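I need the structure of the sequence given here:
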Amino acid sequence: MNKHFYQKCIASALALIMFFSLFAGANPAKAEAALNINADGAILVDGETGKVLYEKNADSVLGIASMTKMMTEYILLDAVKKGKVKWDQEYTPSDLVYKISQNRDLSNVPLRADGKYNVRELYDAMAIYSANAATIAIAEIIGGSETNFVKMMNEKAGKLGLKDFKFVNSSGLNNRDYKGEQPQGTGAEDENVMSARAVAKLAFHLINDFPDVLKTASTPKKTFREGTEDRIEMINWNWMLPELDYGYQGMDGLKTGTTDFAGYCFTGTAGRDGKRFITVVQNAKDSSGKGGYKARFDETRKMMDYAFSNYSKEKIVPKHYQVKGQKTIPVIKGKENEVKIYTKSAINMIVHNGDEKNYQPVLVLDKKKINKDGKLTAPIKKGEKVGYVTVKPKNGEKVSFLTGEDQIQVDVIAAQDVEKANWFVLMMRGVGNFFGDVWHGIASTVKGWFK
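You can find the predicted model right below:
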């Protein structure tokens, strides 16, 4: 063996190390090759922080079909919370709701024209069985008409910070199913559209603002109108619930959707081992390019398996952490000249396995609290917020969140009280500073004589 052979071996070894180091900490949002999701649009996010872990055409505006109902659910749950709607409130079907409910080619529970139904059973039919007429009924209860409710949907989407969306009805049907009675101002062939990112953001807000939605969404079977001749067994269309055909451990939501225009869609969420993930697939297909119920669940399973296997929740910043070199802030007009600061609580974050040391804490001080010289003004109370700490990857890689880049942050607070100094102390400091400045000036002048 000669010198050149050893050099080649060393070079090869170094190349392998560099290769694996690049991919060990690679941004999973770029890991399309690892997942190869067969769908027109897809996204995988952390359900607690909204951190994006994988995406494919996530900003393409596509059909969403009955995933629409997540917005109707959000508005209903918000109305109930604010006391605008009550669960036991009764409703008699309008002519439109009655007619659509009789169409068994659509997902529906048949409603009687003279029947009385409370909001709770209509909500169950919508969330579990994706009942379209029941959804329109809820829209009429809240908005007075579905036309008004559609305006509310688009307004709410804007307030939630969604982009790339258009709602034309409350249920996700194609407007042709309304037989000319679709909401005013919408086209006869219109259908609701959103990007995968917008769908994920809606789901993120839904499960975090109203976590009880998962109790209903995770119900595998329920009887509508139990004890009456109108009873109908509702089997949840989310067949990934653990009790159903494509059962997945921890799956407890959220909404399927299917139309000719949208294809086979699914927003899933599953939680286990202290982790929760949200996935979205739009127009999912199998390996042969054919869409189907199984395809949307298979593609969802790929992302869920990838997330649970490759990500862990780690403590990136402990409670009462002090950023190196920024453990104190100068204070003016106080009995002390500085105050110790630290994080109010810890920062826990979902990270790629082994990647936790790639993140560094960054202190951001509240500009309203500090002067132009970066000093706080006494008095300062222990526990008073003075800024926040966020975390950034050391390698400069961009971390994407559904709700902004600095979504992961924790308050930074004063660790002790700093009382305001009395007038005499402040006066003496002023005098001291004055003579100090005078002496400094004299010293500089004298020093200049000898240059």
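
use CA for all of it now, contacts and neighbours both
Will do.

So which residues of the stretch 251-400 of the chain form helices?
Along the stretch 251-400 of the chain, counting by DSSP state H, counting those that start in this stretch, helices occupy 293-310.

Return the residues in contact with Lys215.
Asp252 (Cα atoms under 8 Å, 6 or more residues apart in numbering).

element containing it?
Lys215 belongs to helix 213-217 when assigned by DSSP states H and E.

Show me which residues of that helix are buried.
Buried residues in helix 213-217, defined by neighbour count with 16 or more other Cα atoms under 10 Å: 213-214, 216-217.

Distance-wise, check the residue lying closest to Phe308 once chain neighbours are set aside relative to Leu44.
Leaving aside its sequence neighbours, Phe308 sits nearest to Lys275 (Cα to Cα, 6 or more residues apart in numbering; 7.8 Å). Shown here: Lys275 relative to Leu44, a distance of 13 Å by Cα to Cα, to the nearest Å.

More neighbours: these two, which one.
Leu44 (31 against 18; other Cα atoms under 10 Å).

Where does the more buried one sit: helix, strand or coil?
strand (DSSP: H, G, I helix; E, B strand; the rest coil).

and it, what does it touch?
Contacts of Leu44 by Cα under 8 Å, 6+ apart are 52-55, 277-280, 303.

What about these, which one has the most neighbours?
Busiest of these [other Cα under 10 Å] is Val280, holding 33 neighbours.

OK, contacts around the closest residue to Gln89 other than its chain neighbours?
Leaving aside its sequence neighbours, Gln89 sits nearest to Asn118 (Cα to Cα, 6+ apart; 5.2 Å). Contact partners of Asn118, counting by Cα under 8 Å, 6+ apart, are 87-91.

Could you also give me the structure for this second sequence? I'd like to compare it with the first:
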Amino acid sequence: MNKIIKSIFIYSLLSLLIVSTLVVNFPTKAGAVELGLEAEAAILVDAKTGKILYQLNPDITLPPASMTKMMTEYLLLEAIEDKKLTWEDEVSISDYVYKISQNTSLSNVPLRKDVKYTVHELYESMAIYSANGSTIALAEKIAGSETNFVQMMNDKAKELGLENYKFVNSTGLNNEDLLGNHPKGTGETEENMLSARDTARLAFHLINDYPEVLKTASIPFKKFTKGIDGEGISMLNWNAMLPDIPGYLQQYAYPGVDGIKTGSTDLAGYCFTGTAERNGVRLISVVMKTDSLYARFEETKKLFDYGFSNFVEKELYPVNYQIEGQDLLNVEKGKEKEVQIASKESLKTLVKANEEELYEPKLILDQKLLSEGGSLIAPVEKGQTVGYLTFEYKGESNYGYLTSAGETKEKVEVVTLSQVEKANWFSLTLRAIGSFFGDIWTSVSNGIKGLF
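This next block holds a predicted model:
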């Protein structure tokens, strides 16, 4: 009996060891175990450079729902900047917009046909309350029709470097909700599609090109009263992570959050593009297809906690930094034969905890300024830019950047530290003569050595 018990014990122990080994070594979806995210796709990005800090299924296309409105905001703010519109321009309400705005099952402020609204009033209702009727009204104002506006959206997406996208309307609603008025050339049941990476790209361009968007996106509560009898519509921002959000939603508030856009449809589930700033570091997050209204904020919190707890902006190399062995450049035809070079500014980047040693300095010289021999040609000015200093990351968590220009944001100019005047003709002649006879002597010396 003791042998049987002993055998069972040994078998159980071996089974436990085998299972443990499988759990440790079995490959898992990148990042999923690390954060335990309950979302179909997600991404976390440094808002300054576009450096990707975390990603989960970043390139699968999913419906962004009302996160679509970030593109509408971009095109509106661009039109304001280009003086094609002003904030005080008045907008007439079409039959189509009127019908959509009366649908209380959608996020809306009820608009009236006998009232004209300013661009700014409609913009606030879109950015704060995700008002769909207001969004379409703005699209019609900018482009003449939502059909034309959708073309603008897709053109701008291409211009901004988005790769996995399709815009079929200005709001992010399913076309079925548009009462048969969906833009021409789009299907009746179609919905906008974006990847998490491209949603982050859109947000990155929006808040960097038009940072004023956050001033409106961060308003927790406002009344919409124009053309409405009684007290008006209470516009409670759908972003429950705003620090000043009122009431029971305070449980989801997160310090530093000031944007950007929520979204939800039956197909999209619940999604959210957020941004928060702490200690001079701003992050952009995207979560797509979470299970509930507030799950999107819980998952976003995981991303922000990870980002702010694990990454800090570090000065990798100070101003006047010189790479050992690469601190001098040869100079041809100058009074001096070389000049010192160093970084013009300090180089900073977001560094993950305990990974500072995984960054190595890298000098890139401007080859257009150099001779075939790799030298500068005198005269050389003090402070002349000769290239740039960047770094090479040797770690494993290298997800790259959102944009092709990402790496260029993490470099600083390298300049000369002194002036080198051009040598006069007499000095150059003596050098040429010395070089001539030096070459002859080298040839003779090599020839004599060859005899022996």
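
Any chance you could compute the TM-score here?
In this superposition the chains share a TM-score of 0.88, using TM-score structural alignment, normalised by the length of the first structure; 416 aligned residues with a Cα RMSD of 1.9 Å.

ok, Val339 of the first structure touching Glu419?
No: Val339 of the first structure lies out of contact with Glu419 (Cα atoms under 8 Å); the separation is 10.6 Å.

Mind checking which of the two has more residues around it?
A direct count of neighbours by other Cα under 10 Å for Val339 of the first structure and Glu419 places Val339 higher, at 21 against 15.

Matching the residue nearest to Phe308 of the first structure against the second structure, which residue comes up?
Lys275 of the first structure maps onto Val281 of the second structure when the alignment is built from TM-score structural alignment.

list the buried ones in the top helix by length along the first structure?
When the first structure is parsed with DSSP state H, its longest helix is helix 423-449. Under the neighbour-count criterion of 16+ other Cα under 10 Å, helix 423-449 of the first structure has Leu426 buried.

Over to stretch 321-341 of the first structure?
Those would be 321-323, 328-335, 337-341, for stretch 321-341 of the first structure by 16+ other Cα under 10 Å.

Check stretch 377-384 of the first structure too.
377-378, 380, 383-384.

Likewise for stretch 186-205 of the first structure?
188, 190-205.

hang on, the earlier thing: settle this for me: the residue nearest to Phe308 of the first structure is touching Lys313, isn't it.
Yes: at 7.0 Å, Lys275 of the first structure counts as touching Lys313 under the criterion of Cα under 8 Å.

who touches both of these two?
Joint contacts of Lys275 of the first structure and Lys313 (Cα under 8 Å, 6+ apart) are Ile350.

Check the mean deviation of the helix or strand containing Leu76 of the second structure from the first structure.
Leu76 of the second structure belongs to helix 69-81 when assigned by DSSP H and E. Its matched residues in the first structure lie on average 1.3 Å from helix 69-81 of the second structure after superposition (mean Cα distance after the TM-score superposition for the first structure).

and that helix, what does it pack onto?
helix 119-129, helix 132-143, helix 146-159, helix 196-209 (3 or more Cα pairs under 8 Å, 6 or more residues apart in numbering; DSSP states H and E).

helices or strands up against the shortest one?
Judged by 3+ Cα pairs under 8 Å, 6+ apart, helix 119-129 of the second structure is in contact with helix 69-81, helix 132-143, helix 213-217, strand 233-236.

Could you report the distance from Asp230 of the first structure to Met427 of the first structure?
From Asp230 of the first structure to Met427 of the first structure the distance is 86 Å (Cα to Cα).

What are the neighbouring residues in contact with Glu314 of the first structure?
By Cα under 8 Å, 6+ apart, the contact list for Glu314 of the first structure reads 348-351, 356.

for Gln409 of the first structure, same thing?
Contacts of Gln409 of the first structure (Cα under 8 Å, 6+ apart): 347, 388-391.

Only the buried members of the residues you listed: can you turn that into a PyMOL selection?
Per 16+ other Cα under 10 Å, the buried members of the contacts of Gln409 of the first structure correspond to this PyMOL selection:
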select buried, resi 347+388+389+390+391
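
In CSV: the contacts of Gln409 of the first structure, plus distance to Leu62 of the first structure.
Output for the contacts of Gln409 of the first structure, formatted as CSV (distance: Cα to Cα, whole Å):
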residue, distance to Leu62 of the first structure
Ile347, 35
Tyr388, 38
Val389, 37
Thr390, 34
Val391, 33
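
And the contacts of Gln409 of the first structure, which two are furthest apart?
Farthest pair in those (Cα to Cα) is Ile347 and Tyr388. Separation: 11.1 Å.

anything in contact with each of the two?
Common neighbours of Ile347 of the first structure and Tyr388 (Cα under 8 Å, 6+ apart) are 409-410.

if I look at Glu34 of the second structure, how far off is Glu407 of the second structure?
26 Å.

More neighbours: which of these two?
Glu407 (16 against 11).
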